[in-house]
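J.: What follows is a predicted structure for the sequence shown.
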Amino acid sequence: MHDVVIVGAGPVGLFLACELGLAGCSVLVLEREPGPGSPWRTEPLGARGLSAASVEAFDRRGMPRSLLTASGVRDGTGATPGADEPSRLPRGGHFAGMMLDPAEVDVAALPFRLPGPAPEGVLTSLEAVETVLFEQASKLGVEVRRGVTVSAVAQDDESAVARTATDEYAARWLVGCDGGRSAVRKLAGFGFVGTEPQFTGYTMHATVADPEKLGTGFNLTPTGMYVQMPMPGHIAMMDFDGGAFDRSRQPTRDHLQTVLRRVSGTDVTLSEVHLASSFTDRAMQTTTYRQGRVLLAGDAAHIHSPLGGQGLNTGIGDAMNLGWKLAATVHGYAPDGLLDTYTRERHPIGAWVLDWSRAQVAVMRPDPHARAIQGVVRDLIGTRDGTTYVFGKLSGASIRYDLGGEHPLVGRDAPDFRLEDGTRLGDLMRDGRGVALDFSVDRRLCGSAMGWESRIRYAAGPARSDLGSGAVLVRPDGIVAWAGDRRPDREAFERAAGHWFGRPAI
């Protein structure tokens, strides 16, 4: 019996598998599709944007070069950047199709940021992300079985079982990472609540006879929105029909051309449609991310429109948060209630993403009220503070878990602290352990970290910038669990270490 069975070999399932494999768990991943190749996962339709927080997650696990190479990201010299050669991608994004000016992002105003090699964002594809993660998972001993369709889920006090028509796969824990139509979510009986759609969206790869009739990038119009991507023929559009068309039938060339003409206000012609699909802004979330020995992550736990590019990034955040907690539970040293903090911390993030999506849909609606709000939002985004606010949301820089405590670093993603000898926090997190950084002159934590060596790596020395802290305790997912002042309190550190990492081994 495996420690964990994961259903779904997309980016979220594979990232979680890597986290568990890194911690020494036995992991089996089941995937319905027979093979990894699909036109929906390659460019242009499989293109995705990774936020700064997601790229940093790859960096902390030693995968930045592989990710950037697979994504075709190059820096200004034409060379694929390495660990200390950041890709200088512009800080940008949009809110309801209204673009941010990267030059107006006030980096100094973002909370507790330090420069590091990870770029602020990467344009990649699902295929590239999955390729990197599959290679990493294979190195860590994770088994992936494809062509497996789960048709039943059962659990008791000791294990959970995923069943197919002919086989069953038992594990101590079962995690559904099988997307927005999650079989695990339905079979395990998770509550799924939210709001119904306002629009039908379309994404297509087509040959456009007269592309000059369409504006480039995001175009918010009186009848909806369309996006003409940099890759020729890659077009997305939103038609405010209440979601009536989605999945009702396959979109034909004539239907897509009719919608595009209506939304764009042009007589553009589609010569040929090579691939097309529809989606909506239906926004739903499970009421909990755990039921007994069954858990959910990624789109299996929350669905929403692709506006803002938050789906993949939120899923990677789920996997990072869950991985180390589930591994600690498997190995038996998790403190009481640790696994329950997964829902407590990640459910509010998922709820925020749904509201972020809903707010954009409300602004985009083709009516006078929404157009009036658009004017206000454009004015706000046109300010430096407004641009920085939206970018902070898109990048993940503004996320903070409510972990208690008064120190402003606690609950935030840890800055990439760099010691005077050049060692980075990201370097110290490669093996998936927590990290205790002691910047104090008298090494006050030295000895206190004893007994947690298998779970916490201790590093001491002055930092190039300590942001006013004498020491920090960083969880394996990169979140600051505790921070002390210039003369950190050893007892407070030990309490925090015990709270998150259980009793010391000695």
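T.: In hand now; what should we look at?

J.: make it CA atoms for all contacts and neighbour counts henceforth
T.: Will do.

J.: On the three-state scheme, S278 is what?
T.: strand (DSSP: H, G, I helix; E, B strand; the rest coil).

J.: shouldn't V184 be in contact with T149?
T.: No. Contact criterion Cα atoms under 8 Å: V184 and T149 do not qualify, at 10.6 Å.

J.: Of these two, give the one with the bigger neighbour count.
T.: V184 (27 against 18; other Cα atoms under 10 Å).

J.: ok, and the closest non-adjacent residue to the more buried one?
T.: G176 (5.4 Å; Cα to Cα, 6 or more residues apart in numbering).

J.: I figured that neighbour was touching A300, is that so?
T.: Yes. Taking contacts as Cα under 8 Å, G176 lies within contact range of A300: 6.5 Å.

J.: what do those two both touch?
T.: Common neighbours of G176 and A300 (criterion: Cα atoms under 8 Å, 6 or more residues apart in numbering): 182, 184-185.

J.: Use this one as the comparison:
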Amino acid sequence: MNTIPESRHPAQDHTIYDVIISGAGPVGLFLACELALAKCSVLILEKAAHPHSPLKQLPFGIRGLNALSVEALYRRGLLNELEVPKRLKNPHQNAVQGPRRQAGHFAGIPFHDGDIDATQWKYRLPGSTNTNLIAEMEELETVLSRRAASLGVTIRRGLAITGFYQTADGVTVLSGEQSFQSKWLVGCDGARSVVRKTGGFDFAGTEPEFTGYSVKVDIANPEKLNPGRNLTPRGMYLQSQPGYLAIQDFDGGAFHGSEKPVTREHVQEVLRRISDSDVTISTLHFATTWTDRARQSTTYRNGRVLLAGDAAHIHSPLGGQGLNLGLGDAMNLGWKLAATIRQKAPEGLLDSYQTERHPIGVQVLDWSRAQVAIMRPDPHARALHAIIRDLMNTRDGATYFAGRVWGVFTHYDLGSGHPLAGYSLPNFELEDGAGIGELMHDGKGILLDFDMNASLKTLVGEYGDQIKYVSGRAKEQLGLSAVLIRPDGIIAWACDSEPDCSELRKAAARWFV
């Protein structure tokens, strides 16, 4: 635990917040919304003085939202507020449409719409939200900031957390000469998280194989470069639009680690070597570097301090998994931390954040490492690349890769029970035409009773306002009689026949008080 020197007397905000969140990116903002929805007081401290950056705007600000992220935004009434997904169907100019439209990629190897057999995903219904959407980081942050403000979240920008210390009852957070009090602190402050470092979390993993560059340039001879993604014997470059480039240079991450300035001359040298051309960069407008370093905190909690998003795990941005992983953390943690604060949490509820989300992080980091392994500029990687490409061009292969990239296969191990337990709720369309997700805007748990069993209504009434009772038939019920839904949209319990109230009671007691 950290201590403040006795000689130091920071100016104190005397408000005691339920939660302080470090970082006003999408993960911190979404977590704040979840907590505030459950009537928790939340303060976000963000080191950046303003939220705008060219790297958050199109085209560099493009992010792919997977099925779970789309469902989460839909269940909170936020999806329709995003305009970019409505107008931007494919981020690349001159993209092929129809069955051969690129639906995603693994290590730069595309899989196509026409090869995906969605009927293999038997729990996805016709009324489900999209399996994937193209979004813009800045718009997503704007929408989440607006929602957070409407729920009473306080956002303080230009205040970086410089330290903290915790007691059995709360956390004192320092920002320069100011201090703030809260019951809990959550680090959503990115790959170089101060909360993680100050809190003494072990950040284990693997070192990088490449330095990645994101640059905007003017090119004197643009015909020298091909559009789209180009794997070469020396690395990779992607030109999504003229002059907007992403480059991978397999230097072991040396340049990124050197912290040298990214100059026009350096970018030109790297691009010439990777593309094997005499391309000339006339102007460098901006540039940033990144790597495929893959690390994960061994625990997501230390006392009253928790981690989420890139503060808890970092990896290559290949395949766009990072944002989705972080939003999943926020959706999982929000209701559990809120229930703990409200003293409505069964024993072990908050610990389930670690047991459920850490394995998902392990899977995503390995997915990232696997992509890097077959993108290396060597004969072994090229051989693997050819085999994976052939597999992805089959129906089963494309369906598998799409299911992984889009989060369709994501599952929490909740122990024995119905096969649907631990999966995201199918969007059942009720008799009045509403999808069940539209009834989740308030963040409550739901018992969905297709057979209108009076005993079930009586049972969930014991949990007060924690669980809503919803009854009625649906157009497609997947053979189910009743479903207990957690606030994050995960199925906690389900049955196909007349429900056993004792089993439902056990399931409800695991998640609600």
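T.: Great, that's in hand. What you see is a predicted model; the values in this text were computed from it and never measured.

J.: quick revisit: for the residue nearest to V184 of structure 1, what is the corresponding residue in structure 2?
T.: Taking TM-score structural alignment, G176 of structure 1 has G187 as its aligned residue in structure 2.

J.: what's the spacing between that match and L307 of structure 2?
T.: Separation of G187 of structure 2 from L307 of structure 2 (Cα to Cα, to the nearest Å): 5 Å.

J.: Please enumerate the shared neighbours of these two.
T.: 195-196.

J.: Look at the two and report which has more neighbours.
T.: Per other Cα under 10 Å, whichever of G187 of structure 2 and L307 has more neighbours is L307, with 30 against 26.

J.: Would you confirm that the more buried one contacts V186?
T.: Yes. Using Cα under 8 Å, L307 of structure 2 is in contact with V186, at 5.5 Å.

J.: Now do the shared contacts for those two.
T.: V195.

J.: Could you tell me where stretch 133-147 of structure 1 falls in structure 2?
T.: Under TM-score structural alignment, stretch 133-147 of structure 1 corresponds to residues 144-158 of structure 2.

J.: what about the matching stretch, start to end distance?
T.: OK, stretch 144-158 of structure 2 end separation, Cα to Cα: 18 Å.

J.: For that stretch, which residues meet the burial criterion?
T.: 144-145, 147-148, 151-157 (16 or more other Cα atoms under 10 Å).

J.: Output the contacting helices and strands for the helix or strand where E269 of structure 2 lies.
T.: In this structure, E269 of structure 2 sits in helix 264-275 according to DSSP states H and E. The contact analysis (3 or more Cα pairs under 8 Å, 6 or more residues apart in numbering; DSSP states H and E) places helix 264-275 of structure 2 against strand 235-241, strand 244-249, strand 281-291.

J.: ok, now with 10 Å
T.: strand 211-219, strand 228-232, strand 235-241, strand 244-249, strand 281-291 (3 or more Cα pairs under 10 Å, 6 or more residues apart in numbering; DSSP states H and E).

J.: Just say which of those strands is most tucked in.
T.: strand 244-249 (a mean of 22; mean count of other Cα atoms under 10 Å).

J.: In structure 1, what stretch matches that strand?
T.: Taking TM-score structural alignment, strand 244-249 of structure 2 hits residues 234-239 over in structure 1.

J.: could you pull out the strands for the stretch 301-450 of structure 2?
T.: 301-302, 305-307, 313-314, 445-449 (DSSP state E, counting those that start in this stretch).

J.: Find the residues that touch each one of V184 and T149 of structure 1.
T.: 7-8, 162 (Cα atoms under 10 Å, 6 or more residues apart in numbering).

J.: Serialize those to a markdown table and add fields for secondary structure and neighbour count.
T.: What follows is the shared contacts of V184 and T149 of structure 1, written out as a markdown table (DSSP: H, G, I helix; E, B strand; the rest coil; neighbours: other Cα atoms under 10 Å):
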| residue | secondary structure | neighbour count |
| --- | --- | --- |
| V7 | strand | 29 |
| G8 | coil | 29 |
| A162 | strand | 24 |
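
J.: Kindly reformat those as TSV and extend each row with distance to T423 of structure 1.
T.: Shown next, in TSV, are these (distance: Cα to Cα, whole Å):
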residue	distance to T423 of structure 1
V7	37
G8	36
A162	43
